[in-house]
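Colleague: The sequence isn't on hand, but the structure is:
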């Protein structure tokens, strides 16, 4: 995995007002947890942090230049703006070289589903334990040639060397189901509409309404 160095500074302003001022200055409010120490409130450069996560993944290892020293951390929770998508706050986990940590690893599906099949990805991540400075970025699961009815569990996922599965082995990650027919889809849509109280127009309703609109009263026609 890649390791990215960022400059960080200690935050002295807290609360919503302090966080807004930090973001206006082009920085992201963050808190460092771990190793039994008190949480440390810091600010990270927004553009450099976004680039690090974009290229290194959500489990990127960060070396922070902070208060004249260095601190190794990995992101544990990232809050994004609901509309604009920029980082609003980050929780960081302090780590040491050689230390084992538990992370959620993204599961990426590769290959094409069999004809008539439908992919149900039950979990987009699995939890694993790995050395803090050698964290994988993702794992791939191939669905190529998998028959309908196949269930891929966490135990079936091939993990990178040095990585240990934490998620329960029997957890279903991917299921190859039979794709519904057009009739089944129409039935499901109709059932959902009925549950929501939506009245669907029947064929010919629109024509009947148009005829009614165009019809003139008998008296007007006589004139």
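Modeller: Okay, I see it. Because the structure is a prediction, the values reported are computed rather than measured. Numbers count the residues shown, from 1 in each chain.

Colleague: Every contact and neighbour count from this point should use C-alpha atoms.
Modeller: Fine.

Colleague: Contacts only, for the most centrally placed residue in the chain.
Modeller: Computing the C-alpha centroid of the chain and ranking residues by Cα atoms, centre = their mean puts residue 124 first, at 7.7 Å. Residues near residue 124 by Cα atoms under 8 Å, 6 or more residues apart in numbering: 106, 107, 108, 173.

Colleague: one more structure, for comparison:
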């Protein structure tokens, strides 16, 4: 058994519809369908806890044990509840040993870029082709010492032996940009809001600062006028 191969004991499913699916999930199980390689779709039920653990690695090879038979499968589509931490349904596609499959593999970034830079992961997964039994759990991209303006494209990512790139070679994976100051960020935000026509109500603090500034300007005008009057008196 491969390192990422997991056995799951399944049960045949004969009831369908939303009501049946809810009953299955109440029993802490997951409705699923298994298909591929010219076979008719098989509707089944998977053990909830074991399946959730198995699918923490989305590309894990699952050995589906059903009524004495076994099939190797990959999770093609996993439907998750938007609120609860549960899986609603799983589509499984049958694979064969030695078969090439195309999957999305997570990209992990390691290392420290040059000072005063931001490392932006533009694409967190990369599509690759690999033997079904040798799918990498992740791909590593090093940004160690990279200066602002550096980019890591899909073609730059080192792939394990036997794995080939299925994504566009020019796909931007990691972008290293110049870090901007807080003042520059606030200025850019203000400019963007102004272009969008967004206006903010003046806060009490801002109002107090504005009134104080206006008061200082008023005092300055008064002093200037007084000086002019005195000059006129001397002339008389």
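Modeller: Perfect, thanks for sending it. Just so we're clear, the structure is a prediction, and the values are computed from it rather than from any experiment.

Colleague: Please state their TM-score.
Modeller: Once superposed, chain against chain, the TM-score is 0.85 (TM-score structural alignment, normalised by the length of structure 1); 207 aligned residues with a Cα RMSD of 2.0 Å.

Colleague: For the contacts of residue 124 of structure 1, pick the one with the most neighbours.
Modeller: Per-residue neighbour counts (other Cα atoms under 10 Å) across the contacts of residue 124 of structure 1 peak at residue 173, which has 22 neighbours.

Colleague: May I ask you to confirm that that one is in contact with residue 152?
Modeller: Yes: the criterion here is Cα atoms under 8 Å, and residue 173 of structure 1 meets it with residue 152 at 5.7 Å.

Colleague: Against residue 220 of structure 1, how distant is residue 208 of structure 1?
Modeller: 21 Å (Cα to Cα, to the nearest Å).

Colleague: who has more neighbours, these two?
Modeller: Comparing residue 208 of structure 1 with residue 220 by other Cα under 10 Å, the one with more neighbours is residue 208, at 10 against 7.

Colleague: What is the burial count for the closest residue to residue 58 of structure 1 other than its chain neighbours?
Modeller: With Cα to Cα, 6 or more residues apart in numbering as the criterion, residue 58 of structure 1 has its nearest non-adjacent residue at 6.6 Å, and that residue is residue 75. By other Cα under 10 Å, the residues close to residue 75 of structure 1 number 21.

Colleague: Which elements pack onto the longest helix that structure 1 contains?
Modeller: Longest helix in structure 1 by number of residues (criterion: DSSP state H): helix 182-195. Of the remaining helices and strands, none touches helix 182-195 of structure 1 by 3 or more Cα pairs under 8 Å, 6 or more residues apart in numbering; DSSP states H and E.

Colleague: all strands for structure 2, in order.
Modeller: Secondary structure of structure 2, counting by DSSP state E: strands at 5-9, 11-12, 29-36, 39-47, 61-66, 69-80, 87-94, 100-110, 117-121, 125-131, 138-142, 151-153, 164-165, 172-178.

Colleague: out of those strands, which comes closest to residue 186 of structure 2?
Modeller: Closest approach to residue 186 of structure 2 among these is made by strand 172-178 (15.9 Å; Cα to Cα).

Colleague: once aligned to structure 1, how far is that closest one on average?
Modeller: When structure 1 is overlaid, strand 172-178 of structure 2 sits 0.8 Å from its aligned residues on average, using mean Cα distance after the TM-score superposition for structure 1.

Colleague: List the buried residues of that strand.
Modeller: 172, 173, 174, 175, 176, 177 (16 or more other Cα atoms under 10 Å).

Colleague: what residues are up against residue 120 of structure 2?
Modeller: Counting by Cα under 8 Å, 6+ apart, residue 120 of structure 2 makes contact with 174, 175, 176, 177.

Colleague: Touching, the second one and residue 147? I think so.
Modeller: This means residue 175 of structure 2. No: the criterion here is Cα under 8 Å, and residue 175 of structure 2 misses it with residue 147 at 10.2 Å.

Colleague: rewinding a little: distance to residue 203 of structure 1 added to the contacts of residue 124 of structure 1, as a markdown table?
Modeller: Compiled in a markdown table, those are given as follows (distance: Cα to Cα, whole Å):
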| residue | distance to residue 203 of structure 1 |
| --- | --- |
| 106 | 47 |
| 107 | 45 |
| 108 | 44 |
| 173 | 42 |
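
Colleague: Between those, which sits nearest residue 59 of structure 1?
Modeller: For the contacts of residue 124 of structure 1, the nearest to residue 59 of structure 1 is residue 106 (9.7 Å; Cα to Cα).

Colleague: So what's the residue count around whichever residue in structure 1 pairs up with residue 55 of structure 2?
Modeller: Matched to structure 1 by TM-score structural alignment, residue 55 of structure 2 sits across from residue 53. Around residue 53 of structure 1 there are 16 other residues, counting by other Cα under 10 Å.

Colleague: same thing with residue 62 of structure 1?
Modeller: Residue 62 of structure 1 - counted by other Cα under 10 Å - has 25 other residues nearby.

Colleague: Could you check how far it is from residue 162 of structure 1?
Modeller: For residue 62 of structure 1 relative to residue 162 of structure 1 (Cα to Cα), the value is 20 Å.

Colleague: same question, residue 103 of structure 1
Modeller: On the measure of Cα to Cα, residue 103 of structure 1 and residue 162 of structure 1 end up 13 Å apart.
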